[in-house]
Every structure is written in C-alpha cells, then in structure tokens.
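Q: need a 3D model of the sequence below.
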Amino acid sequence: MEKFILENYKIAKKMYETIGVDTDEVLERVKKIPVSMHCWQGDDVMGFEGAGELTGGIQTTGNYPGKARNGEELRCDMEKALSLIPGTHKVNIHASYAEFDGNKADRDQLTPAHFEKWVAWAKKNGIGLDFNETYFSHPKSESGLTLSSGDEEIRRFWIEHGKRCRKIGEYFGRELGQTCVTNLWIPDGYKDITVDKLGPRMRLKKSLDEVFAEKIDSAYNIDSVESKVFGIGSESYVVGSHEFYMGYAAQHDDVMLTLDAGHFHPTEVISGKISSIFTFKNKLLLHVSRPVRWDSDHVVIFDDELCAIMQELNRNDLFGKTYIALDFFDASINRIAAWVIGMRNTIKAMIFAMLEPVETLKKAEAEGDFTSRLALLEEYKSYPFSAVWDYYCQAMGVPVKESWLNEVRTYERDVLAKRI
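A: Predicted structure coming up:
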C-alpha cells in the first residue's frame, strides 16, 4: 500500500503541475493550519458539573456505549482521536469541563486553577486550547434568559462568568504559547410570540460591554460572539441574532464574529457570508458543523458546503485570518470515530480547496469568460486530489483511508467497552 500511495502521489503531483499547482507547497500550508477539536463530542455535552440534563436548546440523541465519564477518560479518548488525524491541532473546551477535585465552584467563581489538568495535558501533547463560556444546563439559565435577563441578580451572575472565562482563556494562551479563542454563545430567547424584542437586546449589549471591558492581550486571548436563528425553547425569538452580533462585532474591533454552520435558516450557508464579514472585520471564527433541517450538529462530512467554506478561505487568502473549530455531537455512533471523521474531512476539504488554481479561475472571471470559469470548476473536481490526501496522511504518520477504523474498533474493545 505504501508504495502505491507514493506512486499515485507522484502522478497527481505532475497532473497538478500542469495547471500551476504545487502539491508539496499545498501540504506545507495545510500543516500550519490547526483545527480546534471540540471536547464535548466525547461525553455528549454533559461536562463535569454533574448536570442531569442538557438545557438551552441543546439536544444529543443516541446512547452508543462507552462515553467518557470524567476528565481522564475524555482526554484519553481525545488523544486516541488525535493520533488518527494528520497535523497538529487544538482542543476546544467548555467552561462546564472544569475539574474541582471535590471543591466545586459555581460558574461565577471559576478560576484558571480549575483547568490546570487541561493545560498540563495540552503541554504534554504540544497542542493549544480554545475556550467557550457555558450559559446553559445551569439553574440560573432555567428562565431562558442569561446575559439578557431582566433579573439583575441573574444577569450579574452571568456577567461575572463571562469575565472569568476570558481570564481563563488568557491563562491558556499564556501557558501554551498559542492564542486562545474564547467564544460567547447564549441560549436566550422565547418559545412563543414575543412582545418586547428590544429590551432584552439592550440588556445583552450592556452585559457584553461589561464582560469585554477589561483589555486582554490578543496574543493570549481573542473574544468572539456567536449567533443563532432559533433553538428548542426559543423558536420565536433569539436575543443574540446574527444581526445583533454582526452589529456588535462591527462596533468593537477587538471582538470577532462567529459563524456556526448550523445557526442559520436551513436554506442559508455560511460560505456565502464569509466575504461579507471580512469586508468589515479582519478575523473570523468558524464553527464547522452539519445541520440537517435544523441545528442538529451532525458529524461533518465531505459535502459541498464544507468544500465551499474552504474554497472561500483559500480563494481570498483568508486561512491566516480565520479560526476553524468543529461543533457537533452524535451519540448514535462511536464518539471517537465521530471526531476522526469530522476532523479528517475538514482537513481533506482544505486540501481540496488549496489544489484549485485560483488565479486561473479569477482571470477567466475578470475577463468575462464565464464559459471557461464553469467548465474549469467542473473539470478540476475530478483531478486526483485523493492521492494528495492519502500521501499527506502517510507522510504525517496516521492511517491511510479507512484503516483508521480498525484502531478505533480495537480501542472500543479494549477501553470503551469496559465503561459501565
């Protein structure tokens, strides 16, 4: 197999040379782009606080055996997944994954000390950490409103949570030497007809101003805000809409906008929004997911939208300005396999996009030669990019093609099956 992969790559390299693409250069570029793998796929978004159920419009379906029950198991599972994924990446964690060692602290009292095990593990594995504030699955989020709440006590609690999360993100960045992206998403909204839509949004704006008031060195932490079109329990009104956060991010140079692939109307795609955001902002956070009719966070597959996202980044030279993170949770299949499938597909789509001769296509478009533009776009799809992907996996020392599944099955038998 190894011999065939190398031979196929040499042929593919020559074919791409005929259209002006250097495959070696492409693979060097891909190596330098980390994808942030989300920890919550490994335990169905339950975290370590002892929450009995998910709230905030979040739902995980399935009961596949072997989910992680604590930090040690979760990190072990993530190590296994990362060993099957080419490249060096980051890990994305939620505030609800703090570890207390018997001394539990509420979310408005979280400190870097509650994440020391995560940092030690990240240092050991040479990876960076990203962070997410957690505004769901908590008694003080049961009303459906957090940062936009009219109850001052509740609002103050969540403002303090946001402030502390930013300091934890700064801690990650300082300790690991890689910028931490701290993302803010809230589930606030109403299930039915809403009379006062402005009031909650004015309160949210005021809360955000307080959360982001302290300036933090962007070398350590960058903040981002994430919208949503609707959720379970907020079908009629979401406070943090796309328009709200786009306006907020546009007014604040030090706050990024997050585009989540599942947080828009089913007929919308985030690939079409990227260039608009970069017209006004110089950085962007993407949460790559796969919505099926709604924000169902399916495992990322190698589909048209994933390729379109990566093509937008490549065609406009935006990879260096974009932070890419995954966000899905599927409890109906092996959770490690879900990570591997999603991460490998994301990287595969990057390679597919980078193998496109962008200048040739832009030239045809600029000259009004739309016939060539369409013809070339279609022909390039059948160039042997899979040979380049296989070679990249082999060169990076990870399984090629579906052979990774054997390692997951072995791990399932030896480790996951023993969890009760």
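
Q: hey, let's count contacts and neighbours off CA atoms from now on
A: Fine.

Q: list the residues that contact the residue nearest in space to the middle of the chain.
A: Note on the chain: the residue nearest the mean C-alpha position is A325, at 2.2 Å, using CA atoms, centre = their mean. Contact partners of A325, counting by CA atoms under 8 Å, 6 or more residues apart in numbering, are V35, S36, M37, H38, N92, L285, L286, H287, V288.

Q: is it true that it lies in a strand?
A: Yes - if the criterion is DSSP: H, G, I helix; E, B strand; the rest coil, then A325 is within a strand.

Q: out of everything not next to it in sequence, what's closest to it?
A: Nearest non-adjacent residue to A325, counting by CA to CA, 6 or more residues apart in numbering: S36, 4.4 Å away.

Q: what do you get for R201?
A: Excluding the flanking residues, the one nearest R201 by CA to CA, 6+ apart is V239, at 5.7 Å.

Q: and for L326?
A: Distances taken as CA to CA, 6+ apart place V288 nearest to L326, at 4.8 Å, with adjacent residues excluded.

Q: now do the one you found against N314, distance only.
A: Note on V288: its distance to N314, by CA to CA, to the nearest Å, is 16 Å.

Q: more neighbours: the two, which one.
A: V288 (27 against 20; other CA atoms under 10 Å).

Q: show me what contacts the more buried one?
A: Counting by CA under 8 Å, 6+ apart, V288 touches D260, A261, V300, L306, I324, A325, L326, D327.

Q: same question for A353.
A: C307, M310, Q311, N314.

Q: just the element for the second one, please.
A: Secondary-structure element containing M310, defined by DSSP states H and E: helix 304-315.

Q: mind giving me the packing neighbours of that helix?
A: helix 335-354 (3 or more CA pairs under 8 Å, 6 or more residues apart in numbering; DSSP states H and E).

Q: which parts of the helix or strand following the helix it packs on are buried?
A: Elements were assigned by DSSP H and E; along the chain past helix 335-354, the next helix or strand is helix 358-366. By neighbour count on 16 or more other CA atoms under 10 Å, the buried set for helix 358-366 is V358, L361, A364.

Q: and the closest residue in space to L355 that isn't next to it in sequence, how far from G272?
A: Leaving aside its chain neighbours, L355 sits nearest to V21 (6.3 Å; criterion: CA to CA, 6+ apart). According to CA to CA, V21 stands 25 Å off from G272.

Q: quick one more, to check against the first:
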Amino acid sequence: MTTKERYESAKELYASIGVNTDKAIETLKKIPISLHCWQGDDVTGFDHDGPLTGGIQATGNYPGKARNPQELMDDIDEVLKLVPGKHKLNLHASYAIFEPGEFVDRDKLEPKHFAKWVEFAKERGLGLDFNPTCFAHPKVKDNLTLSSPDEETRQFWIRHCQACIRISEYFADELGVPCAMNIWIPDGYKDIPADRLGPRARFKDSLDQILAIPYDKSKVYVCLESKVFGIGLESYTVGSSEFTINYAARKGIISLMDNGHYHPTEVVSDKISSMLLFNDKIALHVTRPVRWDSDHVVLFDDETREIAKEIVRNDAIDRVLLALDFFDASINRISAWVNGMRNLQKALLYALLTPNARLKELQNESNFTELMTMQEELKVYPFGDVWNYFCEANGVPEREDWFKEVKRYEDEVLSRRN
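A: Next up is the predicted model:
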C-alpha cells in the first residue's frame, strides 16, 4: 500500500470514533515550534571562548559542532529540510554576529548585531524568538546576575535585558511575527543561604527596571522562566516557580515553564490546565529531564504526549508558545534537533487525533471503565499512517528515511569540520 492508501484507511477508522484526520493535519501544519539555535554548538555562542557557567553543562564531544555563524545557519537549514511545517527560530543574545574587528559587551548589544539572523529568517519565512544570555560571562559574579548585591553587576544585567527587549521588537517589526523574549537567570547558592528574601527582592527590582522601558507588548511577549536548581546552585534558586509565576501575574507578562525545571516527581502537563485558567498565554520549553534538568533530546514519550494533550484538549493551541530547549553533544546534533522537533509534532498530532470531547464525557459520567478502555485502545490506532502522510504532504521524508539525509550531511559536511 502507498502512504496515501494507508492514510485513507486510517482516516476511515478515525472517522468511526468522530475524529477528522484532515482537520487534524491541517491544524498541525499551522502550529509553530521555536527551534533553539544552541543545540547546534553546545550553547557556546559567538561572544566568548570560555566555558559554560551558571548551572549549565553540555556533555559529550561528538564531531561536527558548528564553529561559526555560517556553519550554524547551514545546520539549521539542514534541520528545516527534514521537519514538516513552518516554525520559528529561538536565539540567545550570545549569538550576536559582529563585523570583523567589532565587538560590544552584552549590555551594549543593538539590533544591527542580529541583522544577519533577520535576513536568514526572512529568506525562510521564519519568526524569531529571543533570550537574554545571563550566563557564561565574567559578570556572572558568584553565580549572581539580576539578583546580585553588587550594584554594578546588577545594572550591567539590567541593561543587557533592556537591550534584548529592543532587539526583540526589532525582530517583530522586521518579520511581522511577535517575538517571545524569555528571561531566565542562573542565580542561586550552592549551600543553605542566610537570606532568601534579599536576592529575590533585588531580582524583583531588576525586573521592574527592565520592564520600565517602553516597548510594544503586542510585538514583544516578555516571558519569565523558573528554575528548581542547577550545578553549583543546589540549595537555593532565586527565580523559583513561586517567584516567577507571581511576578508574571502581577506584571502581566508570560510565565514560561520548562519541564526540566521542577522536582523529578512534578510534571508540567499537570500544571498547564491551572495556568490556563488564570493566564491569557503561557510559554513552554519542552525538554527531557533524566533525574534532573539534564536537557536530553525530546522523545515521543508519556510526558511529551501529556503536554500536547493538555494544549489540544483545552483549545489552547493559540495560547501556548512552544519552544524546545535541549543540548546533547554526545550524538549527531542534526539528528538531535530533528528528533526533538518531529517528536513534539508527533505528540501534537497524537493529541489532535484523540476524541477528546467523548473522553471528557466518559469522565463526567464517571464511566471510568470505558474511559480506560478507550484510552488504551487509542494507543494502537494507526497514528503512524497519519503522521507519514503529513510528512509526505509537506515534502519531508517519512518514517526513518530522514536519517539517510542526516548521514549524508555528516559524511559530506560535518566530518570535514574536525
């Protein structure tokens, strides 16, 4: 049977339970996922040569890492060839591109330092998202940035985040797509702090100063991301979940939840419904924690599917900003990117192919026996045939065929970088 024939058979079966597969794949095609640039070079960036700091660590030394802007752009192009749909590109401020002989520190960054990224995005029909880079810098003093008791240090990072808002608005103006600008800081302490309130009060004041600059809130979606702990920050993190959610609610900005930034027994999928009740929009960094915030490649696993289900079944596709955040240097980086993107899309399609209204009815009727039965039987419905048709219809390889192109690119391009 051809891919089309398999799809028609699956379409008929899903129709018998009230699911329109044509509608599902048309909806999926319009869901943008923000592809994180930092998978391609292990979060190195272009503005420093030193190691990662701030509780972040990329492990592995697989050959072929992007070493400059052109190589990183080439690798992103390779990924986009293998992922269906139109998406966004997520940049960190450390990926500024300077002219030869030019360099400015992070608090002096301007839109012109990202003009080449805007040109890249325009040519490919991509939107851009953005992040201040509050790590891997000499002014991360004693693991503190926006909460530092050293006023010079704190003001440096305030200016950096203000510059990032202006750059984000430039992205939105140039591309005609709102830019999600996410603030995350690594601030915290390795051991039990003597003062928990003071650092958070300083962080709050820093955020107040950052948001005080004028910007168009319809173009720049400022997000605030929490953290539970990091390497060297095991006992106390300034930007905790309670802090970031309360601050975002008070200031009318967007809470961003990274599903690696919580206690291992917590799941973001359970938090989404509560957040949607009290927020117009929320943002997600989808990753895969293994024992801790280890940023493994996103799989088509239980939690990824549950996250997607919560977005779809609550009619929140237009209210949830989706981005990936992982960095694996132990495997082919192109493969890591493509697997992560396609797996999140698979999870969304899986949710779109679920008869959500019927399952809700069964729950409300306390018909838990039929509910469990239906949920289990859906797991072996011909979801894969719909996914393969979606890939074919969007001009990208289906099944594992995409990996042949990754191996070709590794042989002809990546292997020559070392």
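
Q: where does the TM-score land?
A: Here the TM-score for the pair of chains, by TM-score structural alignment, normalised by the length of the second structure, is 0.99; 417 aligned residues with a CA RMSD of 0.8 Å.

Q: that older thread, so what's the residue nearest to L355 of the first structure up against?
A: Counting by CA under 8 Å, 6+ apart, V21 of the first structure makes contact with L355, E356, P357.

Q: top of those by neighbour count?
A: Counting by other CA under 10 Å, top hit in the contacts of V21 of the first structure: L355 with 26 neighbours.

Q: which one in the second structure is aligned with that residue?
A: Using TM-score structural alignment, the partner of L355 of the first structure in the second structure is L353.

Q: what about the strands in the first structure?
A: Ranges of strands in the first structure, per DSSP state E, are 35-38, 90-94, 128-132, 180-184, 189-190, 221-226, 237-238, 255-260, 284-288, 322-326.

Q: so which of the ones you listed gets nearest E379 of the first structure?
A: Set against E379 of the first structure and scored by CA to CA, those come closest in strand 284-288, at 26.7 Å.

Q: can you get me a residue count around the residue lying closest to G188 of the second structure once chain neighbours are set aside?
A: Take G188 of the second structure and drop its neighbours on the chain: the residue closest to it by CA to CA, 6+ apart is T237, 4.2 Å away. T237 of the second structure is flanked by 23 other residues according to other CA under 10 Å.

Q: same check on Y64 of the first structure?
A: For Y64 of the first structure, using other CA under 10 Å, the count is 12.

Q: and it, what's its match in the second structure?
A: Match for Y64 of the first structure (TM-score structural alignment): Y62.

Q: quick check: that match touching D328?
A: No - Y62 of the second structure is beyond contact range of D328, at 9.1 Å (criterion: CA atoms under 8 Å).

Q: re the thing from before, how near is the match of Y64 of the first structure to L72 of the second structure?
A: Distance from Y62 of the second structure to L72 of the second structure, by CA to CA: 15 Å.

Q: what do you get for I183 of the second structure?
A: I183 of the second structure sits 23 Å away from L72 of the second structure, taking CA to CA as the criterion.

Q: show me what the residue nearest to A325 of the first structure aligns to in the second structure.
A: Per TM-score structural alignment, S36 of the first structure is aligned with S34.

Q: so the helix ranked longest in the first structure versus strand 180-184, what angle?
A: Assignment by DSSP state H gives helix 152-176 as the longest helix of the first structure. Relative orientation of helix 152-176 of the first structure versus strand 180-184 (axes from the mean of the first three to the mean of the last three CA atoms, to 10 degrees): 160 degrees.

Q: one step back: what stretch of the second structure lies opposite the helix holding M310 of the first structure in the alignment?
A: Alignment note (TM-score structural alignment): helix 304-315 of the first structure is matched to residues 302-313 of the second structure.

Q: mean shift between that stretch and the first structure?
A: Comparing stretch 302-313 of the second structure with its match in the first structure after superposition yields a mean distance of 0.3 Å (mean CA distance after the TM-score superposition for the first structure).

Q: same check, this time on stretch 164-175 of the second structure
A: Counting by mean CA distance after the TM-score superposition for the first structure, stretch 164-175 of the second structure comes out at 0.5 Å.

Q: run the chain-centre distance for that stretch.
A: Here stretch 164-175 of the second structure shows a centroid-to-chain-centroid distance of 18 Å under the convention CA atoms, centre = their mean, to the nearest Å.

Q: got the buried residues for it?
A: Buried-residue list, stretch 164-175 of the second structure, by 16+ other CA under 10 Å: C164, I165, R166, I167, S168, E169, Y170, F171, A172, E174, L175.

Q: now stretch 382-400 of the second structure
A: 382-392, 394, 396-398.

Q: stretch 83-100 of the second structure too?
A: Neighbour-count burial for stretch 83-100 of the second structure, counted by 16+ other CA under 10 Å, picks out 83-98.

Q: which one of those residues sits closest to K139 of the second structure?
A: S94 (13.8 Å).
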